[in-house]
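*Asks:* predicted model and sequence below, questions to follow.
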Amino acid sequence: MKYLSILLIFLFLNSCQYFDKKVPSEKELLQKELKSINWKEVDEYPSVADCEKVADKKLRQQCFFQFMTSLIQQKLDIDTLSIMYPELDTISVKVTVFPNAALKFEPQFPSDSVAYNTIKIDSVLRARLVDFPKVNPAIKRGIPVKTQFILPVIIKSKKIK
């Protein structure tokens, strides 16, 4: 019993070092966590119902981009952009997907775009790029986030007979 009490006292005195550790502050923990997050990438990319069944992250992203590009091309095929500007074969469209699943489309013109009536092209794009299917926003750490990307949209030339 004497040895047991000495052993317990010895363990008790040595265990004090475990209680005397410095606990990091809330701000330090927050800063450490914020530095560890990669803000350039999302956990899940935006998606549409047709692409939800794809399991692979990269393939789902590619499916979404192809879906959006082809849908924008279909909506612009019914317009006269290719007739008005035959030299204009591709338009870059900046697509913004907001956390509430709203979409915003902005045409991106090159800096030497004085040959085009950018205001007219912009108004045509805004008029045509409506009524899109529901888009699920991107997810970062379980929270819907805003994402932006630029899609090159090929304007198919129409033959005038």
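*Replies:* Done, it's in. Numbering: from 1, shown residues only.
*Asks:* please count neighbours and contacts with C-alpha atoms only from this point.
*Replies:* Fine.
*Asks:* where along this protein do the strands fall?
*Replies:* 47-48, 90-97, 103-108, 135-136, 138-140, 143-145, 147-154 (DSSP state E).
*Asks:* how many residues are close by residue 55?
*Replies:* The local packing of residue 55 (other CA atoms under 10 Å) involves 9 other residues.
*Asks:* another structure for you, compare them:
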Amino acid sequence: MGTVQRFLVFLFLLALGSCNFFESKENRTQELINAELREMDWNSIDSYPLFLDCDETATKPIQRQCFERKITHHFEATLNEFEFTVDSERNAVVDVIFVIDAEGKISVVDIIKDASILKQMPEFDGIITQSLKSIPPIAPALKRGIPVRTKFKIPVQLNTK
């Protein structure tokens, strides 16, 4: 075999070997990513959904307080417009369960209430759902810098007679 032929065979073998090198490096990278994803706590978030006037650099507890205060204030303002009052001897609390998706859109999942509240205010669910359509813009929660879907439950205290 001549020098040129040996050189061409060497280049061919080098090319084959380097393809395997890059492929195995890509496989190792994917394995590391998969391991990281398996170890990640998907039930917690790094930052809460935020309204424009909440501080994104604040600690998680402060972000949560700001978010809950704003959403509760929005529900209270809506309910005050309709002057809902329930005939009840005990506290009338309604749990509103909603989701904020990765784009910051909010939607009601469920509204848990006593049967007597449903009987007295059959339009309650529709008003709450409609109220959320007029909520100020919300930035979604973040997990490792990536917007994620989050689910919340907010108790709403109704006025009683």
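*Replies:* In hand now; what should we look at? Small disclaimer: the values here were computed from a predicted structure and weren't measured.
*Asks:* tabulate the strands of structure 1 (a markdown table), appending distance to residue 26 of structure 1 and mean neighbour count.
*Replies:* Output for the strands of structure 1, formatted as a markdown table (distance: least, CA to CA, whole Å; neighbours: other CA atoms under 10 Å):
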| stretch | distance to residue 26 of structure 1 | mean neighbour count |
| --- | --- | --- |
| strand 47-48 | 35 | 20 |
| strand 90-97 | 33 | 17 |
| strand 103-108 | 37 | 17 |
| strand 135-136 | 33 | 19 |
| strand 138-140 | 22 | 19 |
| strand 143-145 | 22 | 17 |
| strand 147-154 | 29 | 16 |
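*Asks:* turn the ones you listed into JSON lines, columns for distance to residue 10 of structure 1.
*Replies:* Converted to JSON lines, the strands of structure 1 look like this (distance: least, CA to CA, whole Å):
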{"stretch": "strand 47-48", "distance to residue 10 of structure 1": "62"}
{"stretch": "strand 90-97", "distance to residue 10 of structure 1": "63"}
{"stretch": "strand 103-108", "distance to residue 10 of structure 1": "68"}
{"stretch": "strand 135-136", "distance to residue 10 of structure 1": "61"}
{"stretch": "strand 138-140", "distance to residue 10 of structure 1": "50"}
{"stretch": "strand 143-145", "distance to residue 10 of structure 1": "51"}
{"stretch": "strand 147-154", "distance to residue 10 of structure 1": "59"}
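*Asks:* which helix runs longest in structure 1?
*Replies:* Ordering each helix of structure 1 by length in residues (DSSP state H) puts helix 57-77 first.
*Asks:* residue 46 of structure 1 -> structure 2?
*Replies:* With TM-score structural alignment as the criterion, residue 46 of structure 1 lines up with residue 49 in structure 2.
*Asks:* burial count for its match?
*Replies:* 27.
*Asks:* what does the one 10 residues further on give?
*Replies:* The burial metric for residue 59 of structure 2, expressed as a neighbour count using other CA under 10 Å, is 12.
*Asks:* map it onto structure 1.
*Replies:* Using TM-score structural alignment, the partner of residue 59 of structure 2 in structure 1 is residue 56.
*Asks:* go on, residue 129 of structure 2?
*Replies:* Counting by TM-score structural alignment, residue 129 of structure 2 corresponds to residue 126 in structure 1.
*Asks:* its match contacts residue 105, correct?
*Replies:* Yes. Residue 126 of structure 1 is in contact with residue 105 according to CA atoms under 8 Å; the separation is 7.2 Å.
*Asks:* show the contacting residues for the closest residue to residue 60 of structure 2 other than its chain neighbours.
*Replies:* With sequence-adjacent residues excluded and distances taken as CA to CA, 6 or more residues apart in numbering, residue 60 of structure 2 is closest to residue 47, at 6.0 Å. Residues near residue 47 of structure 2 by CA atoms under 8 Å, 6 or more residues apart in numbering: 56, 60, 63, 141-143.
*Asks:* and for residue 135 of structure 1?
*Replies:* Counted by CA under 8 Å, 6+ apart, residue 135 of structure 1 has contacts 46-49, 97, 101-102.
*Asks:* in structure 2, which of the residues you listed still touch?
*Replies:* For the contacts of residue 135 of structure 1, the aligned pairs still in contact in structure 2 (both residues aligned by TM-score structural alignment, their matches' CA atoms under 8 Å) are 46-49, 101-102.
*Asks:* a markdown table for the residues you listed, including distance to residue 148 of structure 1?
*Replies:* A markdown table is the format used below for these (distance: CA to CA, whole Å):
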| residue | distance to residue 148 of structure 1 |
| --- | --- |
| 46 | 10 |
| 47 | 13 |
| 48 | 16 |
| 49 | 19 |
| 101 | 12 |
| 102 | 12 |
